[in-house]
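**Student:** The amino acid sequence is not available; the structure is as follows:
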């Protein structure tokens, strides 16, 4: 053998050139085949092991990279949120600065005095809690007027005529005087969390510096009310001065529920700081991410990967050891696998296997449970089977012959099955061929499911659909469904077909007249609905819209309600329900006319009750006219009057006649019946007109009327006659209450206050009538607005009912409350408020 090896080499070298040299792949194959089986298994194990180690290394590198990316994203998030919080705080400071500048302009223009200044300052401080105090300081540093928040510390509480020291303003007063522009001071140190920031707004009078309006901000309040809550929840936020001293800061909530102190700044924590504009570098906003725990999840993930990799290595070695035994077991399981595969092709319910001759060879427990027959009673039986009903045996035998010939229905078929106790249930059978490991068909596998309950539910659904259709067809309202952007009609009930026919034009007309139709596509060749590409859930979940329209073609008033829904084919459709409300509209119009007559009757009743007072008021000018005329006649006859005296007497007579005429014209305008005519009306004029009539009655009963109408009130869009009617009724009721209470002359008064207010975020004008009467009994407060209910023995019970109806028709509200002096009722206050008329906007083309 050793000598034959050298001879083999020359033979190889002298081989024919046409013989191809061995390739790289064939060399590896020969090398692999020369290895013993044990070494082959060892190399086969090392390959997956190396792959597992490489996979673990890749996981470690990927997690390190993701951690760095996460740190960068966290820093970007901190920077973005701090910039957003600074913008919010800046806008809040600028809004307060604008309000103080407006207050300064009004002071410079002498539009307000000290009392009005205090009132406006109080309104500002009550609305914006970060403001501690607002002061009016003249050019000599003396406090003219000031108002401080009730929660302000004593150090920020000042009194009028107090002179501020230069150190109290930190030089901001001098800068405002020199620069003539708003100046912010540096944060003034105070007690912990009580640092104050001053804003000096200069006052100018004829070009001369006349003082400042000084606003004092609580730095902690700026942090609490100026920083968005979502930023405060994610970060530890603080306001610092230029020396990095913490002026106000937030707290951190630990996972265990403890409240920790302010987090120390560190280079490792994610933080960002930015100066607060317009204050400047004297106030710095800084935020730091809350310190989190160690990356237990990431470390645990690495440990899990390592453990899984170790387990994989162990499993590879164990798999190699058990390979031979698995091969032996595989051959034994092939026949069983094919058998189970045939069973898996059918439904996992009742299973029955037949051989080629139609004999039952296998039934599973589910099949026995469904039929009530045991496995011993069924296996080996041939047709007819015991679970066949007697009436269906011929049909079932024919089906069995078709199955044995391979003519089975792929979708299955329904049969009736008899249980052992004689009861019948409906079943569906599916048949598939049974193939052995050699590919030969050995029989048939049948699966059966009980469909009695699904069949009953399907029949009930069909009946329910018929009932639903019957209900829709018998409705007195039209019901129609059409897809968006199309004239196709998907559904229409009997009433719709009776009114509009079977076309979709009626549906489209209802939607167009109601003004709630979506915009249709403009391209006729690419017609899709207006909401194509949008999620339909937001439309189908939206509430229904409704409108009242008049359909000229039908001569009816219709209430149209629409909503979007997803049709059975997935398209977005619109449901329209139209109800005939003609009768209701006629009833509402008649009720409105009756209400108008009631208002006119109420004014006539009011004037009837005031007739004696009006007659007394008219008697004075008429008596004066008569006296002047008789005096002039007597003196003319005696020729004892000069031309100047005669002219003076005639002028006085004319003034008295004019006064009587004004009273008569005012009464005529008040009782005149007219349609409601809302117009932009002046508040002071309405109050003056109402007092002109009501004071006649009140003076006769020796009742004083005190009136306060705020200056520069905006106009109201109301019917002035109706509002005057409400005021007169309330003033008259107050006078009658004082009469019933029999108050002393010094306690007989009524106060009418008119001023601005806000209700539900809307600017309103409030009218408040306060009397010194006996008030309204507590058990009658809920019933005083009921029709024909009165607390007076001779009352008709329509006055307050009409007053409330008038106020609510002007989108206002009315309330009543007793005024208590201890446990005793000392008066009553009726108040109502009307929304301010919107300011007319200039036309764009003007």
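**Tutor:** Nice, I can see it. Fair warning: this is a prediction, and the values are worked out from it, not measured in the lab. Residues are numbered from 1 along each chain as shown.

**Student:** from here on, contacts and neighbour counts on C-alpha atoms
**Tutor:** Fine.

**Student:** Which parts of the stretch 251-400 of the chain are strands?
**Tutor:** Per DSSP state E, counting those that start in this stretch, the stretch 251-400 of the chain carries strands over the ranges 252-253, 259-260, 271-276, 280-289, 350-355, 360-363.

**Student:** Comparison target below:
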């Protein structure tokens, strides 16, 4: 009897366990049945989706083909328009027509014939023949050629309806020829519809679709198709305009090979069976894994919290409405507020600087709309005590465990010290550039003094001559006028030299203005030409005729050119006198870049020196500071250009400068 209670206690849990098993099996059976239902529904939905996707692809491909053919026809019409315009301008229209017609027919195989008709619709020239493509009258009793020419006289290309010649459907385009507003003739081009489809329908398109051109009555005019493929009822027509006249471009999709449905059903059955077995196995350790996961989550949260608290980068999270939902200690230290003061706040924020309020609000709205730049943006924020600081902000979407965005997470870096250092470095660089200009001007002082002495001596001479004439009384007003005009020219020359020196050496902020590089080169040569003559060096300028202006600081570019030219002159001090030539070339590389080449005939630069040539404090001269070429490269890079050196095949060096025509 003592064992009875124990047996009773051991037997109590069994009914609950059985009930749980039955309930679990019932759920499992229901889940399997639901999965089968969902499988059937999935097959049906996938089939419908496949049909819809195929139709969408068909429509997109048809629109692409129609646009491609239309662009091609319009491109040909534009060539004919240009030919019609050139025929009225050239002195030999016959040769021009033959040359251009041969080129157009060679590059457009769909064109059968190109005719030049005069104002009376008579053929002047034709390729390959002069005969009109069709004669007589149509069903309405009118001559189709004359009717089309009359329509073309309205000023734009006119297309004809399709017609048959030797079992080939073709149509025509008429382009008027006007000379000073008067109709002088017409250009007529004949298209072959089969050739047009063959030329414009790519192979991959024909492998997928049957392409047909139908007239307004539904009759077949031309087609291109894959013969061994069966078409389906999936078709899409689009109006074929130009040429119009009710013609339709109809594209029909081929039936896809294979039985995708059976393969999909088999795959889904395998997946379903695997899912059932996996679910039975997964339940076994579900509870234990959940406990382990909760423990791991607590550990992960503690680790993340410690990591965020140790960061020097400010972290701030906002929800989709822009309210602050999280801040880390680094951000709180930046702005001076506590977490309780910021959590839940909506814009405007108390740490926004009032003077930057409008821009800050715009950036806030851009972030909410998903327009935040990936490279981050700079903004000025305000500490609680009123002090300002510059911050670099990187915004990223805040995604939850379900993969849905719940807000935005920002990483904020205080860059006030860095910006101050950059500004200081920029100021030092500008001072160094001014110093370099003064050094350059000092080195050329004697030459400039000699250059300035010439106009001053001429002024003195003309002035003495005028005084002598006045004292002698033997003079005429014309003689004095001529002498005074020459005196004024020399005075202007001296003033130009002084003003040029003043503009070059004065300290000013870099100023981008539209400038002609040829004028910059001429001014630079004017500075250094005297020094070049003193050393027996001849300066040759090679400048192209047409050149665009670009935005640049002409004084800074003059500094670069003077430095490069002075280096080239000094490099040729041991070169034979007949070879002492410094060439400055200006050319346009393409629509985006201009190029300047400074070519000397010196001994050249050794490869080991060339690698360190633009390094600060490196110089090949005993008295050099090693900053000239480094400053030159910095100036060119400020203008978004490049400066490098290459060996001259004829001996010497070539310093190459490229500058963008449009500054970014």
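**Tutor:** Cool, got the structure. Fair warning: this is a prediction, and the values are worked out from it, not measured in the lab.

**Student:** about what we covered before: of the strands of the stretch 251-400 of the first structure, give the one that comes closest to residue 244 of the first structure.
**Tutor:** strand 280-289 (8.2 Å; C-alpha to C-alpha).

**Student:** circling back to that earlier point, need the strands of the stretch 251-400 of the first structure in a markdown table with distance to residue 672 of the first structure and mean neighbour count, can you?
**Tutor:** Formatted as a markdown table, the strands of the stretch 251-400 of the first structure follow (distance: least, C-alpha to C-alpha, whole Å; neighbours: other C-alpha atoms under 10 Å):
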| stretch | distance to residue 672 of the first structure | mean neighbour count |
| --- | --- | --- |
| strand 252-253 | 71 | 18 |
| strand 259-260 | 72 | 10 |
| strand 271-276 | 64 | 20 |
| strand 280-289 | 66 | 22 |
| strand 350-355 | 91 | 22 |
| strand 360-363 | 98 | 20 |
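
**Student:** so which of these gets nearest residue 694 of the first structure?
**Tutor:** Across the strands of the stretch 251-400 of the first structure, closest to residue 694 of the first structure is strand 271-276 (C-alpha to C-alpha), at 58.2 Å.

**Student:** which residues touch that closest one?
**Tutor:** 75, 78-79, 82-83, 86, 89-90, 281-289 (C-alpha atoms under 8 Å, 6 or more residues apart in numbering).

**Student:** try stretch 79-92 of the second structure
**Tutor:** Applying C-alpha under 8 Å, 6+ apart, the set of residues contacting stretch 79-92 of the second structure is 93, 96-97, 100, 175-179, 186-187.

**Student:** again, only using 6 Å
**Tutor:** 93, 177, 179 (C-alpha atoms under 6 Å, 6 or more residues apart in numbering).

**Student:** Tell me the buried residues within the residues you listed.
**Tutor:** residue 177 (16 or more other C-alpha atoms under 10 Å).

**Student:** Return the subset of the contacts of stretch 79-92 of the second structure lying in helices.
**Tutor:** Counted as lying in helices by DSSP state H, out of the contacts of stretch 79-92 of the second structure, are residue 93.

**Student:** Return the closest of the contacts of stretch 79-92 of the second structure with respect to residue 199 of the second structure.
**Tutor:** For the contacts of stretch 79-92 of the second structure, the closest approach to residue 199 of the second structure (C-alpha to C-alpha) belongs to residue 177, at 28.2 Å.

**Student:** Wait, that closest one touches residue 187, no?
**Tutor:** No. Counting by C-alpha atoms under 6 Å, residue 177 of the second structure sits too far from residue 187 to count as a contact (7.2 Å).

**Student:** Residue 549 of the first structure matches what in the second structure?
**Tutor:** In the second structure, residue 549 of the first structure lines up with residue 380, judged by TM-score structural alignment.

**Student:** Quickly note the distance from the spatially closest residue to residue 362 of the first structure that is not a sequence neighbour to residue 370 of the first structure.
**Tutor:** What sits nearest to residue 362 of the first structure in space, not counting adjacent residues and going by C-alpha to C-alpha, 6 or more residues apart in numbering, is residue 353, at 4.9 Å. Look at residue 353 of the first structure and residue 370 of the first structure: by C-alpha to C-alpha, to the nearest Å, they are 16 Å apart.

**Student:** Over to residue 298 of the first structure?
**Tutor:** According to C-alpha to C-alpha, residue 298 of the first structure stands 53 Å off from residue 370 of the first structure.

**Student:** Likewise for residue 308 of the first structure?
**Tutor:** From residue 308 of the first structure to residue 370 of the first structure the distance is 46 Å (C-alpha to C-alpha).

**Student:** mind checking the SS state of residue 74 of the first structure?
**Tutor:** Of the three states, residue 74 of the first structure takes helix according to DSSP: H, G, I helix; E, B strand; the rest coil.

**Student:** For it, which residues are in contact?
**Tutor:** No contacts exist for residue 74 of the first structure under C-alpha under 6 Å, 6+ apart.

**Student:** Check residue 601 of the second structure too.
**Tutor:** Counted by C-alpha under 6 Å, 6+ apart, residue 601 of the second structure has contacts 651-652.

**Student:** Quick check: the residue nearest to residue 362 of the first structure vs residue 793 of the first structure, distance?
**Tutor:** 98 Å.

**Student:** Same check on residue 73 of the first structure?
**Tutor:** Counting by C-alpha to C-alpha - residue 73 of the first structure and residue 793 of the first structure are separated by 78 Å.

**Student:** Counting neighbours, go ahead and name the busier of the two.
**Tutor:** residue 73 (12 against 6; other C-alpha atoms under 10 Å).

**Student:** Show me which residues of stretch 337-349 of the first structure are buried.
**Tutor:** 338-339, 342-343, 346, 349.

**Student:** same thing with stretch 503-521 of the first structure?
**Tutor:** By 16+ other C-alpha under 10 Å, the buried positions in stretch 503-521 of the first structure come out as 504, 506-508, 510-511, 514, 516-517, 521.

**Student:** again, but for stretch 490-509 of the second structure
**Tutor:** Buried-residue list, stretch 490-509 of the second structure, by 16+ other C-alpha under 10 Å: 490-491, 493-494, 497, 500-501, 504-505.

**Student:** Equivalent analysis for stretch 73-90 of the second structure, please.
**Tutor:** In stretch 73-90 of the second structure, counting by 16+ other C-alpha under 10 Å, buried: 73, 76-77, 80-81, 83-84, 87.

**Student:** got a markdown table for the buried residues of stretch 490-509 of the second structure, with secondary structure and distance to residue 40 of the second structure too?
**Tutor:** Below are those laid out as a markdown table (DSSP: H, G, I helix; E, B strand; the rest coil; distance: C-alpha to C-alpha, whole Å):
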| residue | secondary structure | distance to residue 40 of the second structure |
| --- | --- | --- |
| 490 | helix | 100 |
| 491 | helix | 99 |
| 493 | helix | 95 |
| 494 | helix | 97 |
| 497 | helix | 92 |
| 500 | helix | 87 |
| 501 | helix | 89 |
| 504 | helix | 84 |
| 505 | helix | 85 |
